[in-house]
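S.K.: Pasting the sequence and the predicted coordinates here, then a few questions.
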Amino acid sequence: MLSSASRIAIRPAVAPLSNGVQARNMATLKEIQLRLKSVSNIEKITKSMKMIASTKVNKAQRGMESARAFGAASNALFDNAETKAAEDSKTLLVASSSDRGLCGGIHSSVSKATRRLLEETPESSVVVLGDKPKAQLQRFARQNIVISFNQIGKDIPTFAEAASIVDMIKSEGVEFDAAKIVYNEFKSVIAYEANTIPVYSLDVFKASPNFAAYEIEDDVLANLQEFSFANGLYWAMVEGHASEMCAKRAAMENATNNAGDMITKLTMTYNRGRQAVITNELIDIITGASAL
């Protein structure tokens, strides 16, 4: 048996161990509680962003339907005239997206489609709408980018914005025979796909096989070409905006669900840790009472 002096010598070494375990448990519970509060705040934010995106979806779809009608009319003009650019013609690629994130792979879809087109025509010039696709395209096509625009996607795009962009492209002296506007085509509220809208220069349109069927004066023809470019760009911007709003709503819904699952797991972990601490404290109290 141990002497009384030996027991007294052992007691100070045991007491700090028990306090250390309890302190570590309390620190862990406090960290879980702080993380639980942080995740709860994130859930509130994502839920609010989902509601805001939901209110913008219907408005964006209505604008998209009207833009599609005008865009289809412009494409019908080139289709009926059988307009085609030569193989060695100058090509301009317009990547149409926005500045804002938290909307899934919207921007990556446009950047990847633009990259595939650049692999076919490496000498093509690139015009970028939006800071997000610009950052992605600069990694492999920095030398191809001639103009970039930002402050895109805050609200539903207007035809005046599209016309201003076309005027800026022309004022910068960007020449092209054929242009391809890369955008996200709206398929459904949960699906979109990268597509292109063709635009042709004045000389290429004049060289169309069926151009003689249209009795258009030269001064009117120049205005028609600019209008077709602005019209196609407006169509791409509005349809891309509708796809972005639907993707943002889906992304925020997934984020809210993930936050809810994390809150459930953290709550269970916190309750288990709290019960363990209470049980240890009860054992200490009962053990002390029994010793007395």
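M.R.: Noted; the coordinates are in hand. Numbering: from 1, shown residues only.
S.K.: When you work out contacts or count neighbours from here on, use the C-alpha atoms and nothing else.
M.R.: OK.
S.K.: can you give me the helices in the stretch 101-250 of the chain?
M.R.: Listed in chain order, the helices of the stretch 101-250 of the chain (DSSP state H, counting those that start in this stretch) span 106-120, 131-141, 159-171, 202-206, 218-291.
S.K.: looking at those, which is closest to residue 151?
M.R.: With CA to CA as the criterion, residue 151 lies closest to helix 131-141 of these, at 8.1 Å.
S.K.: Report the distance from whichever helix in the chain runs longest to the chain centre.
M.R.: Criterion DSSP state H: the longest helix present in the chain is helix 4-81. On the basis of CA atoms, centre = their mean, to the nearest Å, helix 4-81 sits 17 Å off its chain's mean C-alpha point.
S.K.: So which elements touch it?
M.R.: Other elements packing on helix 4-81 under the criterion 3 or more CA pairs under 8 Å, 6 or more residues apart in numbering; DSSP states H and E are helix 218-291.
S.K.: Alongside the first one, take a look at this:
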Amino acid sequence: MFAVRTIPRVAVGSATPFAVQARNMATLKEISVRLKSVSNIAKITKSMKMIASTKVAKAQRTMEAARVYGSSATALYGHAETAAAEGTKLVVVCSSDRGLCGGIHSSLSKTTKKYLAANPDSTLAIVGQKAKAQLQRENRKHIAITFDGVAKGLPSWNEAALVADEILKAGIQYETAVVVYNKFKSVIAFDTVTVPVYSLKALAESPKLAAYEVEEPVLKSFEEFALANTIYWGIAEGNASEQAAKRTAMENATKNAGEMIQKLTLTYNRSRQATITNELIDIITGAMAV
């Protein structure tokens, strides 16, 4: 007797093994492209982390020098018992033009908004595009002057002095100025603080100023110097905090990219194994059908 061999028939319109293979190949190609893209991103973030690590050390040295001069100048207010005079206030926000550093600029904006809510008659002077973009949405009417391109490299006293000079030339009237900046605590932490800078009137009315025997022209010069010096202090502290935050952000981004690469590699290997298995099944099925 002869054995009867039945050849399987494929219904018209049903999915063929070739279509399944094409879908698997397309999936493999998409995963491969994405894997390559994430790997390139990981290389970039790793390089940016190394650059930020180098800049943190330089920024810390600049910050430490600025901190000494800044705290020494503002110590006069405590010795003379200077108090804030009633009237308009100037808020100087020390941010930067660069991003990719976590929520460091958002912290400045939140602190400034709280201060404006408590002192609605205040005037804003903003250093840096990042804080400007966040504050002008709701507080455009408070902004009197802005500065871009400050401290592209390391902060310098000359830049801070020019910023203070432009603020004074703009004719902004204030009784008390407040400098808002991010105070560097460590490479993983910072605090957003405010430092007051008092006007000539407030200095002249200080109860214990007579002990210094300061004449009015010298006092006027000190007012201008204190404003520039405190702005320099804020920019230097903010730059160190920014570089440290950028280092942390790039480290986290590199870590996340590494985890994604592992998951994509596993998915790619599984899809590739499934494609090979399907091809073997098609070959065996075809051989049995002959």
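M.R.: Perfect, I can see it now. Everything numeric here is computed off the predicted structure, so don't read it as measured data.
S.K.: nearest to residue 66 of structure 1, of the helices of the stretch 101-250 of structure 1?
M.R.: Nearest to residue 66 of structure 1, of these and by CA to CA, is helix 218-291 at 8.8 Å.
S.K.: what's the angle between the closest one and helix 4-81?
M.R.: In terms of direction (axes from the mean of the first three to the mean of the last three CA atoms, to 10 degrees), helix 218-291 of structure 1 departs from helix 4-81 by 160 degrees.
S.K.: Which part of structure 2 matches helix 218-291 of structure 1?
M.R.: With TM-score structural alignment applied, helix 218-291 of structure 1 matches the range 216-289 in structure 2.
S.K.: Report the mean deviation for the matching stretch after fitting onto structure 1.
M.R.: Following superposition, stretch 216-289 of structure 2 is found to deviate from structure 1 by 0.6 Å on average (mean CA distance after the TM-score superposition for structure 1).
S.K.: For that stretch, what is the distance to the chain centroid?
M.R.: Centre-to-centre, stretch 216-289 of structure 2 and its host chain are 12 Å apart (CA atoms, centre = their mean).
S.K.: Between helix 159-171 and the longest helix of structure 1, find me the angle.
M.R.: Going by the same axes, to 10 degrees, helix 4-81 of structure 1 makes 80 degrees with helix 159-171.
S.K.: How far away from the center of its chain is the next helix or strand after helix 4-81 of structure 1?
M.R.: Moving toward the C-terminus from helix 4-81 of structure 1, the next helix or strand (DSSP states H and E) is strand 91-96. Relative to the chain's own centre, strand 91-96 of structure 1 is displaced by 19 Å; criterion: CA atoms, centre = their mean.
S.K.: Which elements pack onto strand 91-96 of structure 1?
M.R.: Strand 91-96 of structure 1 makes packing contacts with helix 106-120, strand 125-129, strand 178-188, helix 218-291 when contacts are defined by 3+ CA pairs under 8 Å, 6+ apart.
S.K.: helices or strands up against the second one?
M.R.: Right, the one you point to is strand 125-129 of structure 1. For strand 125-129 of structure 1, the elements it packs on are strand 91-96, strand 145-149, judged by 3+ CA pairs under 8 Å, 6+ apart.
S.K.: which residues of structure 2 does that strand align to?
M.R.: With TM-score structural alignment applied, strand 125-129 of structure 1 matches the range 123-127 in structure 2.
S.K.: can you tell me the mean distance of the matching stretch from structure 1 after alignment?
M.R.: Relative to structure 1, stretch 123-127 of structure 2 is 0.5 Å off (mean CA distance after the TM-score superposition for structure 1).
S.K.: quick one: what's aligned to residue 200 of structure 2 in structure 1?
M.R.: Here residue 200 of structure 2 is matched to residue 202 in structure 1, going by TM-score structural alignment.
S.K.: close enough to count as contact, that match and residue 225?
M.R.: Yes - with contact defined as CA atoms under 8 Å, residue 202 of structure 1 counts as touching residue 225 (6.2 Å).
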